[in-house]
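Chemist: Sequence below, structure please.
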Amino acid sequence: MTAKISELIVEANEGVTTLRLNRPQRRHALSLSLLQELEESLQKIAQDHSVRVVVIASDGPVFSSGHDLGEMQGCSEEEYQKLFSTCARVMQLVRNLPQPVIARVQGFATAAGCQLVAACDLAVASDQAQFATPGVKIGLFCTTPMVPLVRNVAPKIAMEMLLTGKPISAEKALAAGLVNAVVPVDQLDDAVKEYTSAIVASSRQTLAIGKQEFYAQLNMDESHAYDQAVNVMTKNVLQHDAQEGMSAFLEKRTPQWEE
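Modeler: Here you go, the predicted structure:
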C-alpha cells in the first residue's frame, strides 16, 4: 500500500517555520484536506513560542490556483458550507496568529490562492507572479477572496480584479499594496530571508502585541484608535522585553529577549 503524501510540508529552521503547499499535480489547489492541514498546523504554531515567523510557500509555476474545482463540482450545500467555512477559518488564523506570516509568491496566485496572499501580513513576489480573482469567468464571484483583497488594495483595483477576472502583474500588485516587494525569481528566497531575519531578531512578545493591535485599530476612528493604542503601549512598555530592550539600547549591548 502506498502511503498518502502530505498536502502540506512543514519545515522549521531557526525560528522560521515554512508551510509549503504540496499539490503540484493540482496547481497547489486548496482542497478541503489541505485547508484542514493548514488549520491544524497554524493552531499548533500559535502555541509554539519557538516559532518567530511563518512563511507560506509552494514550488513550481503556480503559488496556488485556489479551490479545487474538481473537488467542488456537484457537492451538497452542507459540503460547500464546510469548504468555505474551513477556508475562512484558515484565513483568519493567518491574520490572528501571534507570529507574522509572509507569503512567498513565485508564480500565479488565483482566487483563494490570491486570498491567501492577501491574508498574510507581508508578501514577497517574483517578477513572474500574477494575481487574479477569476471566479466570474465560471459563474462564481470570488466573494470570500474579496474580503482580505479589499482590505489590502483600493476598492477600484479590487473591483477591477473581481469584475473582470483578469490577472494583474506583480508590479501592479506592488503598486496596489497587495505585495511588499517584487524581485527576480532567482532572488526570491533572499528577499524573503531579509524579512524573516529582521523579524527573528525582534521580541516575539512585542511582535505579537503589535500585530494584534495593528489589525484591531484598523476599523476604529482616530480618537478610539489612539485611546486603545495608549493602553496597549502602556502594557507593552511594562513587559520584560520592552524594559530589556531599552536597557540594552542605553548600555549599547544586544538585548536578551524573554520570548
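Chemist: switch to C-alpha atoms for all contacts and neighbour counts from now on
Modeler: Fine.
Chemist: which other residues reach the longest helix that the chain contains?
Modeler: Once the chain is assigned using DSSP state H, the helix that runs over the most residues is helix 77-96. By C-alpha atoms under 8 Å, 6 or more residues apart in numbering, the surrounding residues in contact with helix 77-96 are 32, 35-36, 38-39, 42-43, 72, 101, 115-116, 119-121, 144, 212.
Chemist: at 6 Å what do you get?
Modeler: Identification of contacts with helix 77-96 by C-alpha atoms under 6 Å, 6 or more residues apart in numbering yields 32, 39, 119.
Chemist: And for stretch 98-105?
Modeler: 52-57, 63, 117, 120-125, 208.
Chemist: Out of those, which two sit at the greatest distance?
Modeler: Distances among these were taken as C-alpha to C-alpha; the most separated pair is Phe63 and Ala208, at 26.8 Å.
Chemist: hang on, the earlier thing: filter the contacts of stretch 98-105 down to the ones in helices?
Modeler: 117, 208.
Chemist: roughly how far is the longest helix of the chain from the heart of the chain?
Modeler: 15 Å (C-alpha atoms, centre = their mean, to the nearest Å).
Chemist: run this one through as well so I can compare:
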Amino acid sequence: MDDQPQLLCEITDGVARLTLNRPKRRNALSLSLLQDLQQELTRLGDNPDVRVIVLGGNGPAFCAGHDLSEMTGRDEADYRELFSTCSAVMLQLRQLPQPVIARVHGMATAAGCQLVAACDLAVASEAAQFATPGVRIGLFCTTPMVPLVRAVPDKVAMEMLMTGQPLNAERAREVGLVNRVVREESLDAAIDEFCQAICSASPMTVRVGKQAFHRQLPLSEQDAYNDAVDVMTENAIQADAQEGMSAFLEKRKPTWTDR
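Modeler: Here you go, the predicted model:
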C-alpha cells in the first residue's frame, strides 16, 4: 500500500507549487484526488501570501484524466458525483484570485487536458502531448470539452474530440492551448519568469484583472465594455493604481499595499 500523499504542496516566495502525486497511475484523477484538490485550492485561495499557483505532476505524465479503474460498473449517482466534482475543480481554477499556471512535462489526456485548458497559463516541455481520446472508448470527453473550446479554435477542438488524436506541444502552442514550449530542463525557469512577473505586480490589480477577464468572456462586446469601464474606474481610484501611476511618472519602483 502506497502511503505517499496523492497531492503535494510547497509554498516559496509567494508561489504555491501543487503536484499531482499518483505517478504509478499517471496522476489519474480519482474522486479522492479531486476532493483533495478542492480542499487545497480553497486553502490556497484564502491565503493572501500566495500570489501564483503552479500545477504539475510527478512521474512520466502530467495527468491521464479520470481513473478508469474506478469507473466501470458504477451507478448513475457515482458518475454524476465524479463529473460534478471534476467540473467544480475546473471552475475553481478560474475563480481563484491567483493566476494558475499548468506545468506540463508529459501527456495530458482527457480530464488532464481539461486541467491544462482550465488554467490561466500553461508552459509545456517539448515532450508534452495533449489529447481528448474518450471517443475511442465510448465516453465522449464532454466535460473536458468545456474549457477546451474556450482555449482553442472550434475546429481544433472538434478535431481533438472527434478523432482522439493528440496534439504535440508545438501544435498546442500554435492553437493557444499553451503559452510556451521549452526544453524539459528549461521548464521550471520558464515558469519562474511568469511567476516573477506576476509577483512583481500589485496583488490587488492581478486579482481584479483575473476576475474581470473571465467574467467578460461570455459577454457581448458592448456588455464587456460596460463591465470593463466599471472595473477600470474602480481600479483607478485604488491606492495601488495611484501608487503605480505616480511611481511611473517619478521613475521609481512602486510600493504595493494590496489596496
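Chemist: quick one on the thing from earlier: of Phe63 and Ala208 of the first structure, who's got more company?
Modeler: Legend: neighbour count by other C-alpha atoms under 10 Å for Phe63 of the first structure and Ala208, higher for Phe63 (32 against 17).
Chemist: who's in contact with the more buried one?
Modeler: 105, 107-109.
Chemist: number of nearby residues for Asp223 of the second structure?
Modeler: Residues within reach of Asp223 of the second structure, counting by other C-alpha under 10 Å, total 12.
Chemist: Likewise for the one 5 residues further on?
Modeler: Counted with other C-alpha under 10 Å, the burial measure for Ala228 of the second structure works out to 17 neighbours.
Chemist: Not counting its neighbours along the chain, what's nearest the alignment partner in the first structure of it?
Modeler: Under the alignment (TM-score structural alignment), Ala228 of the second structure maps onto Ala229 of the first structure. Spatial nearest neighbour of Ala229 of the first structure, chain neighbours left out: Glu213 (7.4 Å); criterion: C-alpha to C-alpha, 6 or more residues apart in numbering.
Chemist: Quick check: the gap between the counterpart of the one you found in the second structure and Ile53 of the second structure.
Modeler: Superposed on the second structure with TM-score structural alignment, Glu213 of the first structure falls opposite Ala212. Distance, Ala212 of the second structure to Ile53 of the second structure, by C-alpha to C-alpha, to the nearest Å: 19 Å.
Chemist: who's more crowded, the two?
Modeler: More crowded of Ala212 of the second structure and Ile53, by other C-alpha under 10 Å: Ile53, with 27 against 16.
Chemist: so that one touches Ala16, yeah?
Modeler: Yes. Using C-alpha atoms under 6 Å, Ile53 of the second structure is in contact with Ala16, at 4.8 Å.
Chemist: Please spell out which residues along stretch 118-130 of the first structure are buried.
Modeler: 118-130 (16 or more other C-alpha atoms under 10 Å).
Chemist: ditto for stretch 80-94 of the first structure
Modeler: Neighbour-count burial for stretch 80-94 of the first structure flags 83-84, 86-88, 90-94 (criterion: 16+ other C-alpha under 10 Å).
Chemist: Out of these, the closest to Leu140 of the first structure would be?
Modeler: Leu140 of the first structure lies nearest to Phe84 out of those, by C-alpha to C-alpha, at 12.9 Å.
Chemist: Which of the contacts of Phe63 of the first structure fall in strands?
Modeler: Of the contacts of Phe63 of the first structure, the ones assigned to strands by DSSP state E are 105, 108-109.
Chemist: Dump those residues to TSV, plus distance to Leu178 of the first structure.
Modeler: Listed next are these as TSV, based on distance: C-alpha to C-alpha, whole Å:
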residue	distance to Leu178 of the first structure
Val105	11
Phe108	14
Ala109	12
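Chemist: What is the nearest of those to Ser76 of the first structure?
Modeler: Ala109 (26.8 Å).
Chemist: host element of the match of Glu213 of the first structure?
Modeler: Remark: Ala212 of the second structure resides in helix 203-216, with elements defined by DSSP states H and E.
Chemist: Would you mind listing the buried residues in that helix?
Modeler: 203-212, 216.
Chemist: Quick one: work out the angle between the next helix or strand after that helix and helix 203-216.
Modeler: Per DSSP H and E, the first helix or strand lying C-terminal to helix 203-216 of the second structure is helix 221-236. Relative orientation of helix 221-236 of the second structure and helix 203-216, computed by axes from the mean of the first three to the mean of the last three C-alpha atoms, to 10 degrees: 170 degrees.
Chemist: how far apart are helix 221-236 of the second structure and its match in the first structure?
Modeler: By mean C-alpha distance after the TM-score superposition for the first structure, the fitted helix 221-236 of the second structure averages 0.8 Å away from its aligned residues in the first structure.
Chemist: gap between that helix and the chain center?
Modeler: The answer for helix 221-236 of the second structure is 25 Å, by C-alpha atoms, centre = their mean.
Chemist: For Thr2 of the first structure, the count of nearby residues, please.
Modeler: With neighbours defined by other C-alpha under 10 Å, the count for Thr2 of the first structure comes to 4.
Chemist: Using the three-state scheme, assign it.
Modeler: Under DSSP: H, G, I helix; E, B strand; the rest coil, Thr2 of the first structure falls in the coil class.
Chemist: Just the endpoints, please. Distance across stretch 116-128 of the first structure?
Modeler: 18 Å.
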